[in-house]
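1. sequence plus the predicted model coming up.
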Amino acid sequence: MTLFGATVIASKELGTITFSDDDIVHRVVSCTWSGRIERGTGIWFDLDVEAELVDTSKMISVHAHLSSTAWSGRCYGFLAAPISSPLRWSEVTSTRYAFDTGDFESPELCAFGLYRTAHQHTGNHSLAIRRQSKKPTFKLDWRAEIGDLNEPGDYFASFHAKLIGATFDGIHFPAGTTQRDAVDQMTCYVHDADKYRYSKRKDSVAMLPPSTKAK
């Protein structure tokens, strides 16, 4: 698909995002889901989702970017499993995660930032991750409220993301981490850490749950 000079390639259907203040469906063109260890707290999940709305009749292209990784130091993802309750991969798909609930007082910090025509804050998230029937992929049902960075505590809109075909990119570690080191670091945070599979990436390494295919 060409968006007025920029080409976006989505090799498979990835779902949609709808925003309450325009009530128009945006097609998801990319989705990355990964995990990381934050020492002393637990396993955190990150998501980076990009979507496009294209109105060719009016020559309008609207880009939406929802992410915990795109703006370093401003977004922190969400705690999927605290150290007091190590991650059980089988329970990820039976949990509804709620985070960043209530009014926000620090608009520069949030679990996920949103950029449409300007940077925005998100909060009061509700996220369910489920396996897709007869497929090795996941579907995510994700709702949250949207606020203006200049007016902390005041939410003016919401979004509903229905993501499909998602894959888990593993728990990430810095490049050069050995499999043994990764397993040792995971032991306090993940059940059955020794059953996770080691996968080297360009700038990192990842540990994949037993049911997740290596890239």
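-> Cool, got the structure.
2. hey, let's count contacts and neighbours off CA atoms from now on
-> Will do.
3. next secondary structure after the helix ranked longest in the chain?
-> In the chain, with assignment by DSSP state H, the single longest helix is helix 179-186. As assigned by DSSP states H and E, the chain's next helix or strand after helix 179-186 is strand 197-200.
4. tell me the buried residues in the helix or strand just after that following strand?
-> Following strand 197-200 in sequence order, the next helix or strand is strand 204-208 (DSSP H and E). By neighbour count, with 16 or more other CA atoms under 10 Å as the criterion, the buried positions of strand 204-208 are V205, A206, M207, L208.
5. one step back: how about residues contacting the longest helix of the chain?
-> Residues from elsewhere that reach helix 179-186 (CA atoms under 8 Å, 6 or more residues apart in numbering): I37, F173, A193, D194, Y196, Y198, M207.
6. the inter-axis angle of that helix versus strand 204-208?
-> 70 degrees (axes from the mean of the first three to the mean of the last three CA atoms, to 10 degrees).
7. any buried residues in helix 179-186, and which?
-> Buried, per 16+ other CA under 10 Å, within helix 179-186: Q179, A182, V183, M186.
8. is T93 in contact with Q132, as I believe?
-> No: contact criterion CA atoms under 8 Å: T93 and Q132 do not qualify, at 10.2 Å.
9. rewinding a little: which one of the contacts of helix 179-186 has the most neighbours?
-> Most neighbours among these, by other CA atoms under 10 Å: M207, with 26 neighbours.
10. OK, contacts around that one?
-> G170, I171, H172, A182, Y196, R197, Y198, S199.
11. take the one below as the second:
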Amino acid sequence: MGREIKDIIIFKDNPWPEGHKITEFVWSGRIEPESGVWFDFHLETEDYYEGDEDYFKGDAEEEEEGDESNWKLIDWKSKITWGNYHSCILSSTYWEEEKGFLIGTKEDKLDFNRLVGKKIIVDPLETYNPEEPAFHIYLLGHDSAADHHIHFYRQISHDEFSISWKGKIAMSYLYDDEFDFSFEANISKAKFEGIFLPKELSVDEAYHLLSQFVKEPQRFQLTMKNDKPCFVLAG
């Protein structure tokens, strides 16, 4: 019987089909005055080999032999290779200036009352720009992630939602740009941290900016988080 894991990410066809525990998931928003409200995700996993008794006994399989053209699949299926990189970070905020995805504009305002059931596609393969990805990923080195399908499928409380997140992966750390692999993450209870604002705004300016991109701005309360002004959903 496998371990009971609440929030997991599965990398399809890697050596651990039951997936890996998500140890941290941060969901936040921010307002860019020229465009609108953006959502950011930050996800981290436990060590890939956590709970694998065979790995800790030194019984991880040797590298598979085969046609060199299958080097990607050989690495993908190797516990030894995965163990060299320890764990995964998939994030729009961890390495550099925020990326994320646009969720609310003046023409189509963010409506938390209609968030459940909403499905969003980010960086579809046909328009993916490797110079400006929505999310960066550290997996087997610094790889690439695209074709994200994000589904808010249940509301638990006023600021907590369940999220399904699927996407494609390219092993770009090894100079390959084909999105031959995939992931699927399930976050059963993601708390919305709030919508962060540019600094040095007056209260009136902050609410005016919020009202341009968000429906029912009265549902939000202005506070300070991480030394930044932030609108949080009031209970």
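-> Alright, I've got the coordinates. Owing to the predicted nature of the structure, the values given are computational and were not obtained by experimental measurement.
12. TM-score of the superposed pair?
-> The TM-score (TM-score structural alignment, normalised by the length of structure 1) is 0.81; 197 aligned residues with a CA RMSD of 2.4 Å.
13. and which of the contacts of helix 179-186 of structure 1 is nearest to L14 of structure 1?
-> M207 (23.5 Å; CA to CA).
14. map that closest one onto structure 2.
-> When structure 2 is aligned by TM-score structural alignment, M207 of structure 1 is paired with F231.
15. against E178 of structure 2, how distant is the nearest residue to its match once chain neighbours are set aside?
-> Using CA to CA, 6 or more residues apart in numbering and skipping residues adjacent in sequence, the residue nearest F231 of structure 2 is L222, 4.5 Å away. When distance is defined by CA to CA, to the nearest Å, L222 of structure 2 is 44 Å away from E178 of structure 2.
16. try D75 of structure 2
-> The gap separating D75 of structure 2 from E178 of structure 2 is 15 Å, by CA to CA.
17. who's in contact with the residue nearest the centre of structure 1?
-> Closest to where the C-alpha atoms of structure 1 average out (CA atoms, centre = their mean) is L47, at 1.5 Å. Shown in contact with L47 of structure 1 (CA under 8 Å, 6+ apart): C31, T32, W33, S34, L66, S67, S68, T69, G77.
18. rerun that using 6 Å as the cut-off
-> T32, W33, S67, S68 (CA atoms under 6 Å, 6 or more residues apart in numbering).
19. which of the three states applies to the residue lying farthest from the centre of structure 1?
-> Going by CA atoms, centre = their mean, the residue of structure 1 most distant from its centre is S57, 31.9 Å out. Secondary structure state of S57 of structure 1, per DSSP: H, G, I helix; E, B strand; the rest coil, is coil.
20. looks to me like L73 of structure 2 is in a helix.
-> Yes: counting by three-state DSSP, L73 of structure 2 is part of a helix.
21. tally of neighbours for it?
-> Using other CA under 10 Å: L73 of structure 2 sits among 16 other residues.
22. corresponding residue for it in structure 1?
-> Aligned partner of L73 of structure 2 by TM-score structural alignment: none.
23. gap between L73 of structure 2 and F181 of structure 2?
-> 9 Å.
24. check L90 of structure 2 too.
-> 15 Å.
25. just F56 of structure 2 next, same as before
-> From F56 of structure 2 over to F181 of structure 2 (counting by CA to CA), the distance is 26 Å.
26. onto which residues of structure 2 does stretch 184-192 of structure 1 map?
-> Going by TM-score structural alignment, stretch 184-192 of structure 1 lines up with residues 208-216 of structure 2.
27. gap between that stretch and the chain center?
-> 25 Å (CA atoms, centre = their mean, to the nearest Å).
28. which residue numbers in structure 1 go with stretch 140-153 of structure 2?
-> So stretch 140-153 of structure 2 sits over residues 117-130 in structure 1, by TM-score structural alignment.
29. for the matching stretch, buried residues please.
-> Under 16+ other CA under 10 Å, the buried positions of stretch 117-130 of structure 1 are Q120, H121, T122, G123, N124, H125, S126, L127, A128, I129, R130.
30. so what touches that stretch?
-> 93, 96-101, 113-114, 138-149.
31. taking these, please make a PyMOL selection of just the buried ones.
-> A single PyMOL command selects the buried members of the contacts of stretch 117-130 of structure 1 (16+ other CA under 10 Å):
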select buried, resi 98+99+100+113+114+138+139+140+142+143+144+145+146+147+148+149
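32. tell me which stretches of structure 2 form helices.
-> 53-56, 71-76, 79-85, 203-213.
33. next, format those helices as CSV and append distance to S35 of structure 2.
-> Output for the helices of structure 2, formatted as CSV (distance: least, CA to CA, whole Å):
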stretch, distance to S35 of structure 2
helix 53-56, 48
helix 71-76, 39
helix 79-85, 37
helix 203-213, 9
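34. E46 of structure 2: which of those helices is closest?
-> When the helices of structure 2 are ranked by proximity to E46 of structure 2 (CA to CA), helix 79-85 comes first, at 11.5 Å.
35. picking that back up, tell me which of the contacts of M207 of structure 1 persist in structure 2.
-> Of the contacts of M207 of structure 1, the ones still in contact in structure 2 (both residues aligned by TM-score structural alignment, their matches' CA atoms under 8 Å) are G170, I171, H172, Y196, R197, Y198, S199.
36. buried ones among these?
-> G170, I171, H172, Y196, R197, Y198, S199.
37. mind giving me CSV with those and columns for distance to D22 of structure 1?
-> Converted to CSV, these look like this (distance: CA to CA, whole Å):
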residue, distance to D22 of structure 1
G170, 34
I171, 35
H172, 36
Y196, 42
R197, 43
Y198, 43
S199, 41
